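Colleague: I need the structure of the sequence given here:
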Amino acid sequence: MNYYPFHIGDYITHTAHLSPLEDIAYRRLLDLYYQTEGALTGDVQRLSRLIRMREHEQEVAHVLDEFFTCRDERWFHARCDAELMRMTDKQAKARASAEASVNARKVRAKQMLGTAPAVAERPLNARSTQAVLPTPTPSIPRPSPIETAASEAPSASSAGRASKAMRDAGLHDANPAHPLLGQLLAEGATLQELAYAAEESVRRGKGFAYALTMAAGRRREAVKRTAGGAQPIRRPQVDNFDAKDYGERVTLV
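Modeller: Predicted structure coming up:
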């Protein structure tokens, strides 16, 4: 036994009258009793040697006579026997509980194996192997939103041609990626309209953005005139042209 409860109050109450050597002898006899888990066997001389007190056999004998009971050449201690009995009972209950838990798990495992449904296997035969399977219907791929938007937007080639026409008209900063250029092409602006706007922008010392704004203003004015039944707008004279005559002025950044 590697552990036993030691009640300090009880010990001091019953051993206050002992001498220091007798106190040491008693403590060592208790340790030996719990270590061997049973009554002490042997005479005073042997026990004195076991607890390393050979020169103090008299003190050992006094302790044995006062606190132990000798029966059949064995020394018994009532308190030690009670503690050992409690320890033995506790160990037996723990072993029984562990065994019951193990047995219960084994029973549950057997029950689960016994009640598990068997996997039914259908043997193959001639009919099953000759069954005609339906022909899968091919799925028609649908264009993605990005592809749809790309198909509806003006092509890069049309923007490139428009940009080239404006550069040929003298507007060297023409950019085919400009969003307003793409908007004008999507609305149906022609290369001739954009080239006219580029020429007039160059004459006025303006840039590419000014030309696009001019073309957009012309188209808005043309729509208004067409809706009102007027004649379509023609190319204005360069001398008296002003971008504000063809729509709202747009501040260029």
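
Colleague: Every contact and neighbour count from this point should use C-alpha atoms.
Modeller: Fine.

Colleague: how about the strands of this protein, start to end?
Modeller: Ranges of strands within the chain are 40-41, 69-71, 74-76, based on DSSP state E.

Colleague: Residue 216: how many residues sit nearby?
Modeller: Residue 216 has 25 neighbours, counted by other Cα atoms under 10 Å.

Colleague: excluding its backbone neighbours, what's nearest it?
Modeller: residue 184 (6.8 Å; Cα to Cα, 6 or more residues apart in numbering).

Colleague: Count residues in the vicinity of residue 111, would you?
Modeller: What residue 111 shows, counting by other Cα under 10 Å, is a neighbour count of 11.

Colleague: Check the gap between it and residue 100 for me.
Modeller: For residue 111, the distance to residue 100 equals 16 Å [Cα to Cα, to the nearest Å].

Colleague: Save the strands of the chain as CSV, and put in mean neighbour count and distance to residue 168 too.
Modeller: Below are those laid out as CSV (neighbours: other Cα atoms under 10 Å; distance: least, Cα to Cα, whole Å):
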stretch, mean neighbour count, distance to residue 168
strand 40-41, 18, 122
strand 69-71, 13, 128
strand 74-76, 17, 124
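
Colleague: Proceed likewise with the subsequent sequence, for comparison:
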Amino acid sequence: MNYYEHHIGDYAEATAHLSLIEHGIYSQLIRKYYAKERPIAADPEVVQRLVGARTKKERKAVNTILKEFFTLEEDGWHNARCDKEIKLYQEGNGEREQKAAHEKDRMSRHREERARLFAKLRALDITPKWDTPVTQLREMLKDAGNAPAAITDAEQEHTCNAPATRTDTEQEHTCNAPATANHTPDTNTQSPDTIITNTSTKVAVLVKQEQEQPETGTAQQARIGLLCQQLRNIGIDATPQMPTWETLLPHYSDKQIITCATEAARHSRQGQRIHLNYLIPKLEDAVITKTCSTVNQRQPRAENFDKLNYGTSGKL
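Modeller: Here you go, the predicted structure:
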């Protein structure tokens, strides 16, 4: 037995008359009894050495405790209370072993499910924290699975026919050429404008959710994962763990972020990767410029026009 119940009231009532030495000896004998789950040895000298009794007073105290609290039988000194507790403990071994086996199996299934959920979320470019509960992982995977991931035929047709940075000949070649190994490779199969068109459907659900109600932690992580995937396609270095999202998401919509990233990618050198932090001042400048341009759009006063130049020409 690794533990036993020590009832303070019962012990105090039974041992109130003992000296300090006798208290120590009795306590040690009980612990030895429970640890071995068998009676104390019958030989008094063995018992004296077992509890470390060295002096004559200590050896006498051992004999006193044995005679008062123990009963000598063929297999050694028995204690009625210890025998009762040991019997109850041994009878419950089977139940404890069964509970331990069930708990081990439950934990094994729990770890396997966590591993599967983490693998599926990482495949969707979503990396949860290591201590995320299983219930939250299930919700994250459910939310990510509900977001539209495919482009419809109408959207594909719109993408192919919309004006882009490539020439009409290149666009027609990309959309209509047969998928064989003989045609010339197109090194610019997806322009920034096409990225915006392809992204519009995927971010529509998240933008609508952002407008209607505050985002939960699960919905926000799903939104970040989807944005990271689109930004990396454009050429922006973005991961879900970046603290930059705490600045971007509350103040800018998905469309603003994708549009700003596309504009930054157009002006960057070919093959250059852009960090997500680079978009923050660009977005701030875009918002300020839009606000100022709206305020400054005023109609000119009539008296400011030159009658000689404008009055007879019909331009006024």
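
Colleague: Can you pull the TM-score for these?
Modeller: For this chain pair, the superposition-based TM-score is 0.42 by TM-score structural alignment, normalised by the length of the first structure; 136 aligned residues with a Cα RMSD of 4.3 Å.

Colleague: State the distance from the residue nearest to residue 216 of the first structure to residue 217 of the first structure.
Modeller: Applying Cα to Cα to residue 184 of the first structure and residue 217 of the first structure gives a distance of 11 Å.

Colleague: which stretches of the second structure form strands?
Modeller: So, for the second structure - with DSSP E - the strands run 71-73, 76-78, 236-237, 274-275.

Colleague: The stretch 151-253 of the first structure: helices as residue ranges?
Modeller: Taking DSSP state H, counting those that start in this stretch, the helices of the stretch 151-253 of the first structure run over residues 156-168, 179-186, 191-203, 208-227.

Colleague: Residue 94 of the first structure: which of the ones you listed is closest?
Modeller: Residue 94 of the first structure lies closest to helix 179-186 among the helices of the stretch 151-253 of the first structure, at 84.4 Å (Cα to Cα).

Colleague: angle of the closest one against helix 156-168?
Modeller: Per axes from the mean of the first three to the mean of the last three Cα atoms, to 10 degrees, the angle that helix 179-186 of the first structure makes with helix 156-168 is 110 degrees.

Colleague: what comes up buried for helix 179-186 of the first structure?
Modeller: 181, 182, 184, 185 (16 or more other Cα atoms under 10 Å).

Colleague: Run a quick check on the last one versus residue 159, I expect a contact.
Modeller: This points to residue 185 of the first structure. Yes - shown here, residue 185 of the first structure and residue 159 form a contact pair, counting by Cα atoms under 8 Å, at 7.4 Å.

Colleague: Now render the strands of the first structure as a markdown table, adding distance to residue 146 of the first structure.
Modeller: Listed next are these as a markdown table, based on distance: least, Cα to Cα, whole Å:
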| stretch | distance to residue 146 of the first structure |
| --- | --- |
| strand 40-41 | 96 |
| strand 69-71 | 102 |
| strand 74-76 | 97 |
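
Colleague: Looking at these, spot the one closest to residue 209 of the first structure.
Modeller: Closest among the strands of the first structure, using Cα to Cα: strand 40-41, at 113.6 Å.

Colleague: one step back: ok, the residue nearest to residue 216 of the first structure to residue 150 of the first structure distance?
Modeller: 16 Å.
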